[in-house]
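>>> Coordinates for the following, if possible.
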Amino acid sequence: MYLNCHTYYSLRYGTFSELELLQLAKEHGVTQLALTDINNTSACLNFVRKAPEYDIRPILGIDFRNGVEPCFVGIAKNNEGFLELNDFLSEHIHQEKKIPEIAPKFEHVYVIYPFEKVLQNEKKSFDEHEFIGVSVNELKRLRFSKLLQQREKIILLQPVTFRNKRDFNAHRLLRAIAKNTLLSKLSVTEQADEDEKMYAIPNLAAHFSEHNFILENTQKLMNACSIHFDFSAGRKPQNLSTYLGSKKEDEVFLEKLCQEGLPYRYPEVDKAVLNRLEKELYLIKKMGFVSYFLINWDIISYARKQKFFYVGRGSGANSIVAYLLFITDVDPMELDLYFERFINLYRVNPPDFDIDFSHRDRPVMTEYIFNRFKNVALLGTYVTFQSRGVIRELGKVFGLPKDEIDLLCDGAIQAGRLDNISALVLKYTQLLHGMPNYLSIHAGGILITEKPIHWFSATNMPPKGFPTTQFDMVIAEDVGLYKFDILAQRGLSKIKETLDILERDRPKEFAKFDIHDIKAFKKDPKINNMVKMAQCMGCFYVESPAMRMLLKKLEVDTYLGLVAASSIIRPGVSKSGMMREYILRHRNKGRAEELAHPVMLEIMPETYGVMVYQEDVIKVAHHFADLDLGEADVLRRGMSGKFRSREEFQKVQDKFMDNCRKKGYDEKLINEVWDQVASFAGYAFAKGHSASYAVESYQSLFLRAYYPLEYMVAVLNNGGGFYKPEFYVHEARMLGATIHPPCINNSNADNKIYGKHLYLGLGYLRELEQRVMERILKERTLNGYFMSLEDFLDRLIISIEQISILIRIDAFRFTETNKHELLWKAHLFLNKTKKIDHPKLFTPRHQHFEIPSLYSTNLEVAFTQLELLGFSLCSPFELLATPPLHTTGSKDLELYLNKNIDIYGYLITVKRTRTHTGKAMFFATLLDQQGQVFDTVLFPPEAARYMFRGRGVYRFYGKVVSEFGFLSIEVIKLQKQDFVQDPRYADMKTSAKVFDQKKLNNQEGKIEVRE
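Modelled structure (predicted):
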């Protein structure tokens, strides 16, 4: 009987989920129900999927409104009607058009006009598919209306938005948030009627006892509606079913592409390769995944033609077909990649391909996909209300001052001291928490479907300019829609820009190598030694302190070792305690035979019986616990967090335990193995995925090894990496570069390398306006270098504030004029000269100004750089108020092993973590006075006493320890060192004298060293 039901996907209006709506309906004896969210279809597919579990027959529709003003309700007679509704809604969303008050002529849709709208519009005639909707409250007005004469057109339209008073209160708060107004000022017209609730069927019949024909009309309409989507286990994929037009053509073409790729990938083809290829092709065809592979091939083929750099990863990287099609650069034969992780007969969804592009190239690739294929959309995802955000929103709605809102967000007010308003904020925060707030875009998911996208949902048009589904990836998979992941990654941008720099500046060097020749890189001793010594700064996935530590502990010096390390570093392995166990077994080969269960060692000999990769979950479930491959994959997917419900996962877990007991395993062993399985919880990599990461790491390492300065410039120009830009500038200096501050003649917006001279980009100047920078670069490109300050000011319109930034950073140093003098000149020039924005016929004559002799100190330059760039180009140790008492550094750690050391370090990064008891501790990475890196740890007692207070130089006293050969300092005490006072705001002569004397002492080696 209910044709107008809302969930919380009626954004900032509805108050409960589609499952709660179904539960509510079941409790009220409802057997069929229409979901009609306001201008939204997000909940529709899951509503249809779950309705049978509540013994309810689902009907779909849309409540079309302009804001909260109702226009009409569209009810789909069938799937074609749902398509019509989605087409209509999407058109109005995309073009930002108002919904018309009169519906168009739909073919498979019933249109219901609310009683009040019919009265307002005085609509008198109704087509066969059009009806008048009356709610319980409107029934008494109907008795006195002429509309009662149109008995066959009147149906029940009782909105369902609330279950109880609390829902109504939540609704009012959501409306106030939506309108950005105080709750006390929320207009009644912006709210729903409190009576928009569900009545039990007997109560509804009682209300309409005098107008039974209304219920009969409603029943007749509902019975004529039917919607079906296949959510069964054996459902067929809904992706584009063929690539060339027929399955046979697709299969022949896929085989042809594989044969073409064989000579390049395997110059000497053996039987194992052919057997693996035959097995994969058989299953790919049988499972109906041929078009999925060919579409991915099409995408990367276009990228290759454009010379775009990319990496293919995901479970599909376990496939030899993907390797032969150049979707990935991972050789599954070399790595013995587990076939069943990639594909098995129980698998419903196709293998996962994540294709990473440079963040500059991905938009081009996305546009290509939308132009190349017919039914394409980005995959949506919902941003939900989270606690802190809800507290802020509700605090504003209730009129709390910002200070009180901040305290509530930080949890700084005890529950007993809360006033009534603050208590209400926290109460309703719990209610709104987790509700959808607005639709966003999945990180990289694109759908390419056989049927029109609007067969499944309406689409939004976000700022990116591509249609986006109103549902997420979980329900997409449930209905048989499998995404293509087209992702952006800055690591690839760094590689691509390095190649661009080499092609432009060093074409002979560029011609010497193939960046895809991974086999050669794997054998390169220079690269492998860099991995072993953890000299990986700036390199993809291997530069973080944790990864450098692991590489040293494992003594990794091979590609296969790096593949393992890439997955071992993930939280799943480390959380289970198996990272440490893996290191122990790696360093002591006899330990695995002694401690590992024989079955576990037999399953995973390469990783010493330790679960490291996602497919190890499948192997252990299948071989250790005798689950079939389908059940094992359920376990693996359950760990990945992609399950909407954990019921199926729980059944498989119970069977895992029961099977192990039947096989006679000890209960302690069963629990230990299960704990390892459970700890993965979505964090482990598939081995092929790890291998893809390792390929990219080796490509990065190759460039860093042989073209270090070009590579470091590319790192800086593409957002850096784990560390701040300052550190990569330092690294470039350590690699032999001379670093220059921004220059109006030699700098671009980004950093630029000339031989061994690195010019920082104008983009580093925080306060320099984008339009000013663009104007400078455009003028320089069109009319050549600037010859003097006067020449610059003649050619450009610029404010005194903006020219001052350039002068202060010494961007006019080619003039060999002191910057104080240049500032005077600029002030006098801009005050005396009237700028005219048109080409000059003659070179202007300038008045000569007498300016006194001025000078700049090194200290003043350092602090100006610190202000304008965010870092200075001199050593931070030169800025200390008290010079370091000694030069102890990273090189001395071995000498102090198991002894206490006194050392100074410039802070690079700090990681704050907690012990299993919840106590805070710190891991910090620093630079010593020689520019080398060292690592420290503050355990909870020290972490409670000492805090890192931002960047700067710290003095540490602590014990040097070694764990598996990795040296670090367990800090006993630390003290932040003061910088000398900024001379621009102090007595310049005194500060400058201290600074210059310190420099002199350093040059003469007059530094006191304390033993």
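>>> Going by C-alpha atoms from here, please, whenever you check contacts or count neighbours.
Will do.
>>> contact partners of stretch 505-522?
Residues from elsewhere that reach stretch 505-522, judged by CA atoms under 8 Å, 6 or more residues apart in numbering: 329, 499, 502-503, 527-528, 558-559, 695, 698-699, 702.
>>> ok, 6 Å please
Residues outside stretch 505-522 that contact it (CA atoms under 6 Å, 6 or more residues apart in numbering): 502-503, 559.
>>> What of stretch 53-61?
Contacts for stretch 53-61 (CA under 6 Å, 6+ apart): 31-36, 48, 74-76.
>>> what do you get if the cut-off is 8 Å, keeping everything else the same?
Contacts of stretch 53-61 (CA under 8 Å, 6+ apart): 22-23, 26, 30-37, 44, 47-48, 51, 73-76, 82, 85, 222, 225-227.
>>> and for comparison, fold this next one:
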Amino acid sequence: MYLNCHSYYSLRYGTIAPKQLLAIASANGVNTLALTDINNTSASLDFVRLSEKYNIKPVLGVDFRNGAQQQFVLLAKNNNGFKNINSYLSTFLHDDTLKIPETAPELNDTFVIYPYKNGVNYNLRHNEFLGIKPQDLNALKFSKWNKLQHKLVILKTVSFQNKKGFNMHRLLRAIDNNTLLSKLSKNEEGQPNDTMLPYNELCDTYNEFPQLIKNTKSVLEGCQIEFDFSQETPNNQKSYTKTEASDFELLKKLTYEGLPYRYKTPNNIIHERIKKELNIIKEKGFVSYFLINWRILEYARSKGYYHVGRGSGANSIVAYLLKITDVDPVELDLYFERFINLYRKNPPDFDIDFSWTDRDDVTNFIFKTFKNTALLTVYNTFKFKAAVRELGKVFGLPKTEIDKLTRGKYQLQNLDKLSQLVIKYSEYIQGFPNYLGIHASGIIISEKPIHYYTATFLPPKGYATTHFDMVVAEDIGLYKFDILSQRGLGKIKDAVEIVTYNHPEQVPIDIHDIKRFKQDERIKYLLKNAKAIGCFYVESPAMRMLLKKLQVDNYLGLVAASSIIRPGVAKSGMMREYILRYRYPERIKKAHPVLLKIMPETYGVMVYQEDVIKVAHIYGGLTLGEADKLRRGMSGKFRSREEFLQVKQLFFNNCKQKGEAEATTQDIWRQIESFAGYAFAKGHSASYAVESYQSLFLKAYFPLEYMVATINNFGGFYNTELYVHEARMHQGIIEAPCINQSFNQTIIKGKTIVLGFMFLHALEQKTISKILSDRQKNGIFKSLDHFIERVPISIEQISILIKINAFRFTGINKRELLWEAHLKISKTVIKDHVITLFKTQRINYKTPQLSSSGLENAFDEMELLGFPLCNPFHLLQNPTNNPLRATHLITLENKTITIEGYLVTVKNTRTANGKTMHFGTFLDYDGNFIDTVHFPPIASKYPFRGKGIYSITGKIIVEFDCVTIEVSAMERSAIIEDPRYAVNSVNKTFQNKKSFATHKANQLSPMSPKSI
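Prediction:
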């Protein structure tokens, strides 16, 4: 009887979760329910999937509205009707200039319901009805439609559960309209009684109009929607070629064609694995999935794009032979059943990384090549702090009060009533969907049109995007293709090109020669000594310390390290146990014998996702099908689902029947649970390690070129400053941007690195383009005048270039150049120079003799680049005479010391009881790393106060040859007063009163001739 129900996917309007809506309907004796969210179909498929549990027949539709103004409701008679509704809705969501009309179009297999408006003439088609709300019943008695009741239905809107839900609704409407709650128009609200009545009570409300009840039942009976959630066969594009048979022949052909490239002398193990994989891929219907991935990468290779294929698909020899991945599953003994087995319903994951500069072109290729393609959405939900901020504005709280609430600096009982309401309702709407975003990488390619499943919207990227997320997509058998971007591949590609131009004598680098890299002694040295700054996945402080503890110098060791660094393994204590067993082999004897037998390579410690599957299957007695449910559960997406909980109970029951000690079973399950949301498949880790080896090779042999590539790709884990520092540590000569040498990006000539224009804060791209275009056309600039004559530029923009010393080739001090620029460049709007017959004669002004010091340059660099190009320790107000350095610390175990460090990065985390603590990374005077730990009492007492040099006091802790300082006190050291504005410095520069007075005037109005 309910034709117009909203979930909270009626964004910033509805307040009921889809599951809750079904529960409410079931409790009210409703056995058929229409979900008609406002201009949205996000909840539709999940609503159908969940309805069976509540014994409710689902009906799908859309409530078409302009803002809060309801135009009409469309209901789908069947799946084709739902497709038609989705297509129609998508036309408006793809073009926000279009308004939804008052009259619905003729769409096959749909019902149309218009909200009744007294006095309006309706010309209803056979499938169209007027919806009569309870408040319309009295007016209906006196309307002509009382005699035309065969075209009338019940329109009882449901948007919220109760009064609290209505209050939330009003707040959401105020947020949506960006207005105070007190100023929210009633036209933007629903009715307070838009709640669900028990079935019998609703019928009693309309008992004077039995025809309406009959019509409504007839409409609902005329709707039948069905989707298959069994996942028995994928709903992805079924065939890459014309038929599934020819698909398999192509896959088989490509697989065997790839053998000579990967294996010189393939043995029986390889041939048997190929045969086994091909048969299961065919049986499970995943052939086109492999071929589409292959085609995407064929295109990428044709364009010279680098890629890394990872995910569970990296366990596949077919993927290896098709060059989807670079991981040899035979060499690594990758667990076949993690990649694919007969019980697995979804295809293996292929996460394909491209350079951030290439990904958009690859995405464009996919959309042009494959017919039914869309990006996946993500639901951006209200986070508590964001909700507090939004509701604070709605209630009209001042900004200072809102800031206090978002920081949590309050006692609830001490807040005023409005602030308490903000906190109360922020907790209520926390987790509500706020707006639809784009999944970081997910693309679906469907056999059926996308609108068969969902409406689509068009975000700024310009690609159709679904209303449902990856979890719902997987439920319905639409398995995503993950096309990601990362800067690591951009660094590798650029570094190879930079080596080519900076070392023309160098033999071309084969960056894919991973087998040679695995044996390289220089790479082994970098790994073992954790000298991997800039290298993919191995440069973070945590990874750097782990490599030191393990002293890894081989590929398999790095693969394991890539996985045990993950939060689940680390928090469960398994990372420490792995290190202990790696460093002290005698400790391996303490491992559980069954676990040691299952995982000899990792000393009986669960490190990879497949380890969990093996343990569940062999130790816990689960079938491979049950273990696959466990694998899905480990992703964190399905942990609330009953199937996962059932597998957990089965694990414990099986272990009890086998006679395993309950304490041991509990501990092993605790380890299994720690993997949820964080687990890596071994092939996935191996793929990461391949890219790590590529970057390590470049770092080992071409460190300066690799650092330039890292800088140009905006770094990695750290910011640009550290990579500039790393280049200097490898004898690089770092220079500020230069008018005659610099390009947009940083360049290298020999060992000299000249920073690019794009690193200058506030220097506009159009200015950079003008400089480079003119220099390419007319050659280098010979003077400031020469530059001004050729490049139209504002005084603000040329000041940036002068301050960074980009005109140093002139030999004139930059302070004098600033005077010249202010005298010679007008403050009016700059237009392009017009070429005239006669050259304009410039007046040569006499400028005062000025000078600038290296310290002044450093402060200009900090202002314009974000960091100085000198040693930051030279900027201390009180220069340190402390001789202690990072290299000395290992000899001072358990001693309390004081050392100065330049802050690089801070990792904030929380203890088990929720208190804040920090891990700090600093550089000492010589440029070597200092690592610190700040436990909660110290973190609270001695907080970080931004960038700078800190005096650190603490106890030296040495664990597995890795040194950290357990901080007991910390204070940021003062730097010198900015010499550009310091009176003492100015007095030295200006020896007479007149020039000093002029200088002070210029500080107030920066070097403007009019102020002189």
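>>> For the stretch 251-400 of structure 2, just list every one of the strands.
307-310, 351-355, 373-381 (DSSP state E, counting those that start in this stretch).
>>> so what does the shortest one touch, helix or strand wise?
Okay, so that is strand 307-310 of structure 2. strand 351-355, helix 682-701 (3 or more CA pairs under 8 Å, 6 or more residues apart in numbering; DSSP states H and E).
>>> quick check: it aligns to which part of structure 1?
Across structure 1, the stretch matching strand 307-310 of structure 2 (TM-score structural alignment) is residues 310-313.
>>> Check the mean deviation of the matching stretch from structure 2.
When structure 2 is overlaid, stretch 310-313 of structure 1 sits 0.5 Å from its aligned residues on average, using mean CA distance after the TM-score superposition for structure 1.
>>> Any chance of TSV for the helices and strands packed on strand 307-310 of structure 2, columns mean neighbour count?
Putting these into TSV (neighbours: other CA atoms under 10 Å) gives the following:
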stretch	mean neighbour count
strand 351-355	23
helix 682-701	25
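>>> Make a markdown table from the ones you listed and add distance to residue 366 of structure 2 to it.
Output for those, formatted as a markdown table (distance: least, CA to CA, whole Å):
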| stretch | distance to residue 366 of structure 2 |
| --- | --- |
| strand 351-355 | 13 |
| helix 682-701 | 23 |
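>>> Please identify which of the ones you listed is closest to residue 917 of structure 2.
helix 682-701 (28.9 Å; CA to CA).
>>> what range in structure 1 matches the closest one?
Going by TM-score structural alignment: helix 682-701 of structure 2 matches residues 687-706.
>>> Span of stretch 547-562 of structure 1 from start to end?
10 Å (CA to CA, to the nearest Å).
>>> Can you pull out the residues in contact with that stretch?
Residues from elsewhere that reach stretch 547-562 of structure 1 (CA under 8 Å, 6+ apart): 335, 522, 528-529, 531-536, 541-542, 565, 569, 583, 586-587, 694, 698, 963-966.
>>> Would you check the span in structure 2 matched by that stretch?
Stretch 547-562 of structure 1 maps onto residues 543-558 of structure 2, going by TM-score structural alignment.
>>> what's the answer for stretch 817-825 of structure 1, then?
Stretch 817-825 of structure 1 maps onto residues 812-820 of structure 2, going by TM-score structural alignment.
>>> Distance from the chain centre to that stretch, please.
What separates the centre of stretch 812-820 of structure 2 from the centre of its chain is 45 Å, taken as CA atoms, centre = their mean, to the nearest Å.
>>> can you list contacts of that stretch?
Looking at what lies outside stretch 812-820 of structure 2 - CA under 8 Å, 6+ apart - the contacts are 784, 799, 802-803, 805, 807-808, 845, 847-852, 1007.
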